[in-house]
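**Student:** Have a look; sequence and predicted model below, questions after that.
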Amino acid sequence: MKESALPLKESGLRWLWLALLLFVLDIGVKYLVMNQMGYGWSNRIEILPFFNLLYVHNYGAAFSFLGDQSGWQRYLFTGLAFVFSLVLMTWMRKLPKSAVWLSIAYASIIGGALGNAYDRVLHGYVVDYLDFYWGSYHWPAFNIADMAIVIGAAMIILDGFFNKEKTDSDPSSTK
């Protein structure tokens, strides 16, 4: 039995407002950082003994993966963001409105993916500004969009471990 899309008001798409909120928040903070801070590590603002604000460019993906390439990765990561967002919206359309946990997870990933895709389309890189560190070890800088993606992915993983409503033997299972 194939699952069909639910009416919009009855589906997980009701949570797309969260994706929009995360997108706007991410872009807004990036705009402030770009216009109020100097670029680079030497212009960082020390907030706490383990946290700085700074303005850096990331030409790659997570942890600057492929950031040293010639520029083709910009198009790859932008395309992947749009494809994953469309897939997640399709899945959200099939989720009942009671599936709040997964709807929030998918919306978080969509908002984050589109926030970073916006940067790649507009600038050719992603603006990162959060720097956590311990001693001289600095975690790679990141942004709100990255946090939304990681939190959404963690929620999906947790759902896979703890949500036992559908089993692997159920052919209509859409995890």
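**Tutor:** That came in fine, so what should we check first? Residues are numbered from 1 along each chain as shown.
**Student:** rest of the way, CA atoms for contacts and neighbours
**Tutor:** Fine.
**Student:** Would you map the strands across this protein?
**Tutor:** Using DSSP state E, the strands of the chain run over 45-48, 51-58, 126-134, 137-138.
**Student:** Quick one: closest of those strands to residue 146.
**Tutor:** Closest to residue 146 of those, according to C-alpha to C-alpha: strand 126-134, at 9.0 Å.
**Student:** Output the contacting helices and strands for that closest one.
**Tutor:** In terms of contacts (3 or more C-alpha pairs under 8 Å, 6 or more residues apart in numbering; DSSP states H and E), strand 126-134 is packed against helix 16-36, strand 51-58, helix 100-122.
**Student:** Output those in a markdown table, with distance to residue 45 and mean neighbour count appended to each entry.
**Tutor:** Below are the helices and strands packed on strand 126-134 laid out as a markdown table (distance: least, C-alpha to C-alpha, whole Å; neighbours: other C-alpha atoms under 10 Å):
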| stretch | distance to residue 45 | mean neighbour count |
| --- | --- | --- |
| helix 16-36 | 11 | 17 |
| strand 51-58 | 5 | 21 |
| helix 100-122 | 22 | 24 |
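**Student:** which stretch among these comes nearest residue 69?
**Tutor:** strand 51-58 (11.6 Å).
**Student:** name the helices or strands packed onto that closest one?
**Tutor:** On a contact count with 3+ C-alpha pairs under 8 Å, 6+ apart, strand 51-58 meets helix 16-36, strand 45-48, strand 126-134.
**Student:** putting a second one here so we can go through both:
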Amino acid sequence: MSFKYIVFSAIAVLVIIIDQLTKLYIDRVMDLHSSITVIENFFNITYMRNKGAAFSFLSNFSYRIPFFILVSVVAILVILSVVYRLRQDQKFAVVSLALIFAGALGNLIDRVRLGEVIDFLDVHWYRHHWPAFNVADSAICVGVFLLAVDMYLEERRQKKQGP
């Protein structure tokens, strides 16, 4: 097995395990909508359930579960296809895609198992709350950011090499 597949698999498995364990823990020890203050006026652990996508987008759409499962499966297949096509030297892209893959799969597990996603990370400034999120959401965001950085750096490398 090549290095890129080992790195991809290790990161994805680790993130999925952390994501699922944290969600299971929150579900077992907290009541829905209960909150624990971690940093006053900035960060709480708040048990929420999200039937939609980011910011509860499409939470009232009648075919939301099949739709989100389909979108997740398509995203996972596209990511695996892209990883297969990456060069061995594109390590940064492998890490980025592993994070996005793990996040998509972590939330897909919730949707299949529960019909919704467990969120619990609550960042806020006094009463102004960012929508609650989870480890999978964080992995997707970090992965997308790193992938954008990698694409920018790859473009610069190719410009330096010339035609």
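**Tutor:** That came in fine, so what should we check first? Quantities reported herein were computed from a predicted structural model and do not represent experimental measurements.
**Student:** related to what we said a few turns ago, which one, of the helices and strands packed on strand 51-58 of structure 1, ends up nearest to residue 116 of structure 1?
**Tutor:** In terms of C-alpha to C-alpha, the element of these nearest to residue 116 of structure 1 is strand 126-134, at 5.8 Å.
**Student:** which stretch among the strands of structure 1 comes nearest residue 87 of structure 1?
**Tutor:** Per C-alpha to C-alpha, nearest to residue 87 of structure 1 of the strands of structure 1: strand 126-134, 22.4 Å.
**Student:** counterpart of residue 60 of structure 2 in structure 1?
**Tutor:** By TM-score structural alignment, residue 60 of structure 2 lines up with residue 68 in structure 1.
**Student:** In contact with that match, which residues?
**Tutor:** Counting by C-alpha atoms under 8 Å, 6 or more residues apart in numbering, residue 68 of structure 1 touches 59-60.
**Student:** and what of residue 117 of structure 2?
**Tutor:** Counting by C-alpha under 8 Å, 6+ apart, residue 117 of structure 2 touches 49-51, 107, 110-111.
**Student:** do you know how far it is from residue 61 of structure 2?
**Tutor:** Residue 117 of structure 2 is 15 Å from residue 61 of structure 2, where distance means C-alpha to C-alpha, to the nearest Å.
**Student:** Provide the aligned range in structure 2 for stretch 99-115 of structure 1.
**Tutor:** Counting by TM-score structural alignment, stretch 99-115 of structure 1 corresponds to residues 90-106.
**Student:** which residues touch that stretch?
**Tutor:** Residues contacting stretch 90-106 of structure 2 (C-alpha under 8 Å, 6+ apart): 4, 7-9, 11-13, 15-16, 19-20, 72, 75-76, 79, 83, 86, 135-144, 146-147, 150.
**Student:** Now intersect those with the helices, please.
**Tutor:** If you go by DSSP state H, the contacts of stretch 90-106 of structure 2 have 4, 7-9, 11-13, 15-16, 19-20, 72, 75-76, 79, 83, 135-144, 146-147, 150 in helices.
**Student:** Buried ones only from those, please, as a ChimeraX command.
**Tutor:** The buried residues among those can be selected in ChimeraX (16 or more other C-alpha atoms under 10 Å) with this line:
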select :4,8,9,11,12,13,15,16,19,20,72,75,76,79,83,135,136,137,138,139,140,141,142,143,144,146,147,150
